[in-house]
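Enquirer: after the sequence you'll find the predicted model.
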Amino acid sequence: MTELLLKYFRDKQQKAETEKIYDSQCPYCSMQCKMQLVEQKVVSRKTYKTIGKDNPTSEGRLCIKGLNAHQHALHKDRIKQPLMKVNGEFVTVSWEVALEQIKENFKKIQQQDGLDALSVYGSASITNEEAYLLGKFARVGLQTKHIDYNGRLCMGAAATGANQTFGVDRGFTNTIKEIPNTRCIILAGTNIAECQPTIMPYFERAKENGAYIIAIDPRETATTKLADMHLKNKPGSDVALANGLLKVIIENNLVDQAFIQDRTNGFEEVRELVTSIELEETAQLTGLTVEQIKQAATAFGQETSGMIFTARGIEQQINGTAAVRCFINILLATGKIGKTNSGFGAVTGQGNGQGAREHGQKSDQLPGYRSIENDEHREYIANVWGVNAQDLPRKGVSAYEMFEEIEQQKISGMFVMCSNPVVSNPNANFVKKALEQLKYLVVVDMFVSETAKLADIILPASSYLEDEGTMTNVEGRVMLREASFPLPGEVRHDWQIICDIAKALGKEQYFPYQSAEDIFEELRVASRGGRADYYGITYNRIRKEDGVLWPCPDPNESGTDRLFENSFAHEDGKAKMAAISHKLKIPKPIPSDAYPLFLTTGRVMSHYLTGEQTRKSPSLAARNIEAFMEVHPDTGLKYNLKESMLVKVESKQGSIVVRTKWSTTIRKDTVFVPFHWTESQNVNRLVSDELDPHCKMPGFKVSTVKISPVNR
């Protein structure tokens, strides 16, 4: 027995000497699952594996992406020192040389073309500290109005719709813990099973508890299979569908009159509009039956509690803001918000899609969800930053519109941080040509992405394993990503890179930070009193409480679990309902003889965004090695296609070549292509540059195309 005990302790000690554990968070979706990287030394070789760590949101779960995320962070192709383009080829240079080149070229552009000729393109994958600092860098370091970020392509419609209706935007109005206890759920344009897999158990528990689940999606997905009812509507018909559902609810007296009277404005206008609609017309527009619309509306309206979740399916359209507001109308009319187990959820896409849009990366925004056009807001932030309010630029333009301004020669230099706009933007061919037109392009990334290939300087970014900072997840919980893995080579943190460039430009007095926590302490003050108030949140508190839900204005009070229990965020405390006709004069693609089919885009579980990171993970790349076009067999045969053959997909904007994938569950008038691939498989080459007039969201989810076999 003694020998066995000695062996046990020897083995335990040996394991401790050869094993290291690094805490982090998944770099991918908005669940921000906590994880640990386990490093083991076997002889002279190190091996790695990722395990989940318990936390209030994902409860220790990881999906296939999270389990293999470390593979891209440890990939041999990581950029580990600055690269400069010389005679068309990238060569390694020192940080000193890179920073000097950036200083000279940025100053030259501003002297020749003006301060606003420089622009900043940010990211929803960076930390709150870095998003905050990037906004400050644009307005104080560069003194340009031109800053926006890739969240415009993701959360723009949901954020704008919530702000217009509620007066504030936090993705979920309730905590994630309330989902299992609600009685009816509408999932509008969200494929959570593939996009946010670790949230699925909450909806599965809801179903086990008797909740009725309605899914709205032109395709059958792993998410719609969970639903009790699947409304397979035509792409782009979501405003019409939401109005039809509300018509049935009102006419069957399933509204909450007391809530409407006490807590909302605009109901009479909405009632007048939707009751004038003929359900037969709604059925024709949506491709559904009148009975389906009635059944879904009655199921939601008659229950005592309910939640509506929206995502890119209804939001990434040129009337996406309108669609979001129409679905929120249903919640308000039935009084299902601000109450236990009832509320709204915008299912955030990118890892820090929530936090990155709160603290100054948007062209019209200052930290704390303040407006850059509001003089009081400008004065407050100017005081925090130690500058004159009159020296702060006014608002610029949205992400895609910056590329249009490049073409118009209003912008001649750009700083891109942790984003790949050549692949992710609509009308992608145009975006590439615009970037090629720039006088100077600096890209911060981990790899030589399609955008980085066009750069004059590439600066090496740190990964999720190495870069400490806060992230705000899908339910508005501010979490601290502990990251202690050693930086490889000459890699620097994103916040350090911003500070280094600011110093090179002579603005070091405004960027004196020595750590991510230093930046967060300033962010707390900058957000104080704003709609997104983080003042009561500290690193120590996040560690102690495992995350804090904002708003949290007081360090001695708890965060806010449920919004709008007593009032909304507008001055009068009421929500603003919106009467929006499906006949809005917004241009939208309609199938024609030339382009007879709808095209919609989306994700697959094993890849993320432009795929630049996930394709560096062999375990993920092997699951989906190429893009595909999902098409109904009857439609495929009509256009002389066979399963698994190469097909040319064309729109007015361009063409791609992908392989067919038969699906008997997709609508016959619709094809689907995922957006994680580049070059000849980049589906965003087919997407129009028309934008939502309110949030400037491109219409990724509704295009019209024609299809034909490649080898005819």
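Expert: Received, thanks. Numbers count the residues shown, from 1 in each chain.

Enquirer: C-alpha from now on. contacts and neighbour counts both.
Expert: Noted.

Enquirer: need the strands for the stretch 201-350 of the chain, in chain order.
Expert: For the stretch 201-350 of the chain, applying DSSP state E, counting those that start in this stretch gives strands covering 212-216, 229-231, 264-265, 307-310, 343-346.

Enquirer: for the stretch 551-700 of the chain, that is, sorry about that
Expert: Using DSSP E, counting those that start in this stretch, strands in the stretch 551-700 of the chain cover 575-576, 597-602, 628-631, 646-650, 655-662, 670-674.

Enquirer: ok, Val168 - contacts?
Expert: Ala162, Arg531, Ala569 (CA atoms under 8 Å, 6 or more residues apart in numbering).

Enquirer: which ChimeraX command selects the buried ones in these?
Expert: In ChimeraX, a selection of the buried entries from the contacts of Val168 looks like this (16 or more other CA atoms under 10 Å):
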select :162,531,569
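
Enquirer: from the contacts of Val168, which is closest to Pro698?
Expert: For the contacts of Val168, the closest approach to Pro698 (CA to CA) belongs to Ala162, at 18.1 Å.

Enquirer: stretch 188-205: which residues count as buried?
Expert: Residues of stretch 188-205 classed as buried: 188-200, 202-204 (neighbour count, 16+ other CA under 10 Å).

Enquirer: other residues contacting that stretch?
Expert: 29-31, 58, 61-63, 176-177, 179-180, 215-217, 221-224, 226, 308-315, 347, 349, 603-605.

Enquirer: go with 6 Å
Expert: Pro180, Ile216, Asp217, Ala222, Thr223, Thr310, Ala311, Gly313, Ile314, Met605 (CA atoms under 6 Å, 6 or more residues apart in numbering).

Enquirer: one more: stretch 468-481?
Expert: 24-25, 30-32, 127-128, 171-172, 175, 348, 352, 354-355, 482-483, 516, 547-549.

Enquirer: so which of the residues you listed are in helices?
Expert: Asn128, Ala516 (DSSP state H).

Enquirer: one step back: may I see the PyMOL selection of the buried members of the contacts of stretch 188-205?
Expert: To isolate the buried members of those in PyMOL, using 16+ other CA under 10 Å:
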select buried, resi 180+216+217+223+310+311+313+314+605
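
Enquirer: structure B:
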Amino acid sequence: MTEALLKYFRTKEQEVKSEKRYDSQCPYCSMQCKMQLVEQSIVTRKKYITIGKDNPTSEGRLCVKGMNAHQHAFHKERLKYPMVKVNGEFVRVSWEEALNHIKENFTKIQTESGQNALAVYGSASITNEEAYLLGKFARVALKTKYIDYNGRLCMSAAASAANQTFGLDRGFTNSLAEISSTRCIILAGTNIAECQPTIMPYFERAKENGAYIIAIDPRETATTKIADLHLKPKPGTDAVLANGILKVIVEENYVDEKFVQDRVNGFKDVKEYVLSFSLEEIEKITGVPIPLIRRAAVRFGKEETGMIFTARGVEQHTNGSMTVRNFLNILVSTGKIGKPNCGYGAITGQGNGQGAREHGQKADQLPGYRSIENEEHRNYVASIWGIDQDDLPRKGVSAYEMMEKIDEGEIKGLFLMCSNPTVSHPNAHFVKEAMKKLNFLVAVDLFISETASLADVILPASSYLEDEGTMTNLEGRVTLREASFPCPGEAKHDWQIICELARVLGKEEYFSFSSAEEIFSELRTASRGGTADYYGITYERLRKEGGILWPCPETDHSGTKRLFETSFAHVDGKAAMVVVPNIPEIPKEQLCDEFPLYLTTGRVMSHYLTGVQTRKSPALAARNIEPFMEIHPGTAAKFQIQDQSLVKIESRRGSVVVRSKWSETIRHDTIFVPFHWADSQNINLLVSKELDPECKMPGFKVSAVKVSPIVDFFN
């Protein structure tokens, strides 16, 4: 009887069970893994799981963040309605009330203080269409020069270095598929095993095929464990280490003389410089032993093929741009670029870190990676937008410099889209206090983040499950994110919010779009002929082909899998090498008696950026419930720090309290803290406001600090 009843109930369950599937892409890292949300309805209950879908980049793989991404989209704290702050509390209002309130305040600010009293702060997590539209909104609807985005804190050093060296910045100069066949790989400051886990199989295949992997990182990570050689430089000395490698390459005759002669400028000056110092100097500055420097240089130099990959570890410095340029000096001098299984890869951080900077969110850029200061570029984009070139603003300032403009009172109103600058910026206490000075702040977000809590108006945005559009992954491959899950409550897509706001501001004629595909059609034309040419890419092609590598100038063009095969993108067709002096980063952040340790920051696998989304996912939050300080046991003993105890970390800018975590694999002079937490555990409170002069990247990776135990009064 029991078996019969069980069989009966199983049959009934199948009768009432239904399943729906929704295609999308992961909202997190730059691999942009394809996925499906599977919704199973059983009687009155719904169950959700996420599965991977085959694609040219991640081949159907998902990491732990992707598998649990849907949890934040369904979180009970998800914003569903527009809200206005009244007497310090958020009150639900209609869309028209919210939009008219914004119009009234934006108009008042610009009437009283000028067009540039308003600013726009964007995101590298939004789609290409929305990034394009946001840049257009700032310059056409608001007519302000002040627009920048959070990608400035992520990819600016690599972007500026690639532009200066090659004349063009695309995440990878070739495709991911070539990694497995290369003979030597340098991973400089990149912990891909935790930051982009689904890329790891490419490097594992390369190793299986006999590739020699060199990792550069002051700490041992899941990524350095696959390396054949691990170099541990002092934080901030990566550029100097690259000079040491270059010196050996030159002295041991591993330079590709013909390639350099035919296709490179500046090599002579670099050669003279690297011959002018000794390896003993390099060892003293970096802390890396000479035999290891030689081993890395000889192995990379002698192999027929090789690739170099950089990420935030060598980029998030006040000399980050020049550091990357020095690694590119290594690549170019050995001729390992523009050839099969050779090239450079900037491991992009945010999901659309590549595309978001190509189409107008950066202070100095217009769509297609055009320059806002170039008259020809200005004229072309103005003609596409239907405005007079003279009405197009000039360049503004970088993201952190916008915070300084807010503090000074020059910027009085801010339109903030999908970003959390009070947590993500260096000198975070200053940034938060500056944001409080704004006369009017509008935040577009999924949740009331630490920054959104300061807003006067919050507008509810759609998530990755609901918002269709294109994204450009770390390769430079444009993909189409299908998204058809219904928006909760009254949430709208970011592009719809921009269009609605433009309407109430009287600029509807420039923003009369009814779909993401319509916006992409205009983006294609606006990018045509630019460095990042998307003209030949269409939604139809993306659905059919699964992704296309730009530049793609015509609809019958297959996309560009390998850049620089015959020439570089500079006017003369040559790459540009440059001398990078042996000067460690930020003299003010060198160690001293008061601040005897280097602080460096980074990620953990289960969290993303400032944690606004991942901390709303129970499966991810449970893996890392709090930040920690990784410290060598020998160093811990010196400062009386017990394992798993609370410890105070202080820099010249402030202090935080976190829990200690002993690790024998980190340098004795360095501590590591992840940056995904806010408030009193926001490690960016300790980071300097100093910026890279080339790209305005903050120096997140080097801060001089001291540590001390928190006294336990209960023992």
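Expert: Noted; the coordinates are in hand. Note that the structure is predicted; figures quoted are calculated from it, not measured.

Enquirer: can you calculate the TM-score here?
Expert: With the length set by TM-score structural alignment, normalised by the length of structure 1, the two chains reach a TM-score of 0.98; 704 aligned residues with a CA RMSD of 1.3 Å.

Enquirer: re earlier: most tightly surrounded among the strands of the stretch 201-350 of structure 1?
Expert: Of all the strands of the stretch 201-350 of structure 1, strand 343-346 has the most neighbours on average by mean count of other CA atoms under 10 Å, namely a mean of 26.

Enquirer: hmm, who's touching the helix or strand that it is followed by?
Expert: Tracing the chain past strand 343-346 of structure 1, the next element assigned as helix or strand by DSSP states H and E is strand 365-366. Residues outside strand 365-366 of structure 1 that contact it (CA under 6 Å, 6+ apart): His359, Gly360, Ser371, Ile372.

Enquirer: give me the mean distance between strand 365-366 of structure 1 and structure 2.
Expert: For strand 365-366 of structure 1, the mean deviation from structure 2 after alignment is 0.3 Å (mean CA distance after the TM-score superposition for structure 1).

Enquirer: and that strand, which stretch of structure 2?
Expert: Residues 365-366 of structure 2 are where strand 365-366 of structure 1 lands when matched by TM-score structural alignment.

Enquirer: any idea how far that stretch is from the chain center?
Expert: 18 Å (CA atoms, centre = their mean, to the nearest Å).

Enquirer: do stretch 516-526 of structure 2 as well
Expert: For stretch 516-526 of structure 2, the distance to the chain centre is 24 Å (CA atoms, centre = their mean).

Enquirer: so where in structure 1 does that stretch end up aligned?
Expert: Counting by TM-score structural alignment, stretch 516-526 of structure 2 corresponds to 516-526 in structure 1.

Enquirer: so for the matching stretch, what gets flagged as buried?
Expert: Buried, per 16+ other CA under 10 Å, within stretch 516-526 of structure 1: Ala516, Glu517, Ile519, Phe520, Glu521, Glu522, Leu523, Arg524, Val525, Ala526.

Enquirer: how much space separates the residue nearest to Asn319 of structure 2 when sequence neighbours are not counted from Val578 of structure 2?
Expert: Counting by CA to CA, 6 or more residues apart in numbering, the nearest residue to Asn319 of structure 2 once its immediate chain neighbours are dropped is Asp692, at 5.5 Å. Distance, Asp692 of structure 2 to Val578 of structure 2, by CA to CA, to the nearest Å: 17 Å.

Enquirer: now Gly611 of structure 2
Expert: In terms of CA to CA, Gly611 of structure 2 sits 38 Å off from Val578 of structure 2.

Enquirer: can you check Ala124 of structure 2 too?
Expert: In terms of CA to CA, Ala124 of structure 2 sits 29 Å off from Val578 of structure 2.

Enquirer: then Pro27 of structure 2?
Expert: Pro27 of structure 2 is 37 Å from Val578 of structure 2, by CA to CA.

Enquirer: repeat that for Phe513 of structure 2.
Expert: Distance from Phe513 of structure 2 to Val578 of structure 2, by CA to CA: 45 Å.

Enquirer: those two: which has the busier surroundings?
Expert: Val578 (19 against 15; other CA atoms under 10 Å).

Enquirer: and that one, what pairs with it in structure 1?
Expert: In structure 1, Val578 of structure 2 lands on Ala578 (TM-score structural alignment).

Enquirer: dump the residue contacts of the nearest residue to Ser688 of structure 2 once chain neighbours are set aside.
Expert: Using CA to CA, 6+ apart and skipping residues adjacent in sequence, the residue nearest Ser688 of structure 2 is Asn427, 5.6 Å away. Contacts of Asn427 of structure 2 were listed using CA under 6 Å, 6+ apart, and they are Leu685, Val687, Ser688, Lys689.

Enquirer: what residues are up against the first one?
Expert: Counting by CA under 6 Å, 6+ apart, Leu685 of structure 2 touches Asn427, Ala428, His429.

Enquirer: hang on, the earlier thing: export the buried residues of stretch 516-526 of structure 1 as CSV, with columns for distance to Asn209 of structure 1.
Expert: Below are these laid out as CSV (distance: CA to CA, whole Å):
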residue, distance to Asn209 of structure 1
Ala516, 43
Glu517, 42
Ile519, 44
Phe520, 41
Glu521, 43
Glu522, 44
Leu523, 41
Arg524, 40
Val525, 43
Ala526, 43
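
Enquirer: return the member of these nearest to Ser558 of structure 1.
Expert: Of the buried residues of stretch 516-526 of structure 1, the one sitting nearest to Ser558 of structure 1 (CA to CA) turns out to be Arg524, at 15.5 Å.

Enquirer: isn't the closest one right next to Tyr535, touching?
Expert: Yes: counting by CA atoms under 6 Å, Arg524 of structure 1 does reach Tyr535; the two are 4.3 Å apart.

Enquirer: so which residues of the stretch 401-550 of structure 1 form strands?
Expert: 413-417, 440-445, 457-460, 469-472, 477-481, 548-549.

Enquirer: SS state for the spatially closest residue to Trp495 of structure 1 that is not a sequence neighbour?
Expert: Distances taken as CA to CA, 6+ apart put Glu130 closest to Trp495 of structure 1, at 5.3 Å, once the chain neighbours are dropped. When classified by DSSP: H, G, I helix; E, B strand; the rest coil, Glu130 of structure 1 comes out as helix.

Enquirer: tell me how many other residues crowd Glu130 of structure 1.
Expert: Counted with other CA under 10 Å, Glu130 of structure 1 comes out at 29.
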